[in-house]
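1. Provided below are the primary sequence and the corresponding predicted coordinates.
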Amino acid sequence: MPMTTEFARTAPPRADIDALQGPTVIEFGTSWCGYCRAAQPLIAEVFQDHADVRHLKIEDGSGRPLGRSFRIKLWPTLIFLDNGVELARVVRPKNISEIRNAFALIDHPVSP
């Protein structure tokens, strides 16, 4: 799965997120957010090594239930899930290592 480049304006229900199987990264933010735009090269670089990880890019804002259910306060916030369970989050990433460390918790090789 390639990295998602556009923020989805509608979000799936939290129950659908909780039911996801395998590794997933949810990125909360907006297209006009300066912090979100600045983080894109870092996020894209790390996703090159994790093409098998599902990436959901969700537009967030006041009154948006999915973001509120994850208690999002700042953008971008990356939520790292494995089988619907949050294992890590990175808020306003400043370097690649923050993102790589979080990916290491969810992107595991499939056993034969």
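-> Nice, thanks for sending it over. Numbers count the residues shown, from 1 in each chain.
2. contacts and neighbour counts: CA atoms only from here.
-> Will do.
3. can you give me the helices for this protein?
-> Assigned by DSSP state H, the chain shows helices spanning 14-18, 34-47, 65-69, 96-106.
4. Out of those, flag the one nearest Thr77.
-> Closest approach to Thr77 among the helices of the chain is made by helix 34-47 (8.7 Å; Cα to Cα).
5. want to compare, so here's the second one:
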Amino acid sequence: MGVQISTQQRAGNAKVISVHSLDQWNKHLQSSITSNKLMVIDFSAAWCGPCKFIEPAVHDLAIEFSNVEFIKIDVDELPDVAKDHGVQAMPTFVLLKKGKELDRVVGAKKDELHRMIEKHRY
């Protein structure tokens, strides 16, 4: 199976990177460990109504916080990654820096997610 990445873009260079393979996830995680950049992982599922509801807000956050890496992982495509991060509900947003979890937001809570990104982005 080849590595497949899709990037959804809006204005400017803001993007949310959809990761579809374990290999690609591992590359992003390794890159995060060697960087001081905040990574926000959006664990979601295609069938999840609240995930669809908050998706435009996540793209807006990616525009606002262009210095933060936004990764989207479908829990049905990469269940082991979701399990490794203790994801039990969707959407779950896990904030990582240098490979370590700093915070998480469970549910479609845009304001709370915004506050957590503000808090940890530097």
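-> Looks like it came in fine. Since this is a predicted model, take the numbers as computed values, not measurements.
6. Find the centremost residue of structure 1, please.
-> When structure 1 is reduced to its mean C-alpha position, the closest residue under Cα atoms, centre = their mean turns out to be Ile26, at 2.6 Å.
7. which residue lines up with it in structure 2?
-> The equivalent of Ile26 of structure 1 in structure 2 is Ile41 (alignment by TM-score structural alignment).
8. give me every residue that touches that match.
-> 70-73, 92-96 (Cα atoms under 8 Å, 6 or more residues apart in numbering).
9. circling back to that earlier point, reformat the helices of structure 1 as a markdown table; add distance to Leu87 of structure 1.
-> Below are the helices of structure 1 laid out as a markdown table (distance: least, Cα to Cα, whole Å):
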| stretch | distance to Leu87 of structure 1 |
| --- | --- |
| helix 14-18 | 13 |
| helix 34-47 | 17 |
| helix 65-69 | 15 |
| helix 96-106 | 7 |
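10. now those as a markdown table including mean neighbour count and distance to Val90 of structure 1?
-> Putting the helices of structure 1 into a markdown table (neighbours: other Cα atoms under 10 Å; distance: least, Cα to Cα, whole Å) gives the following:
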| stretch | mean neighbour count | distance to Val90 of structure 1 |
| --- | --- | --- |
| helix 14-18 | 13 | 18 |
| helix 34-47 | 16 | 11 |
| helix 65-69 | 16 | 14 |
| helix 96-106 | 17 | 7 |
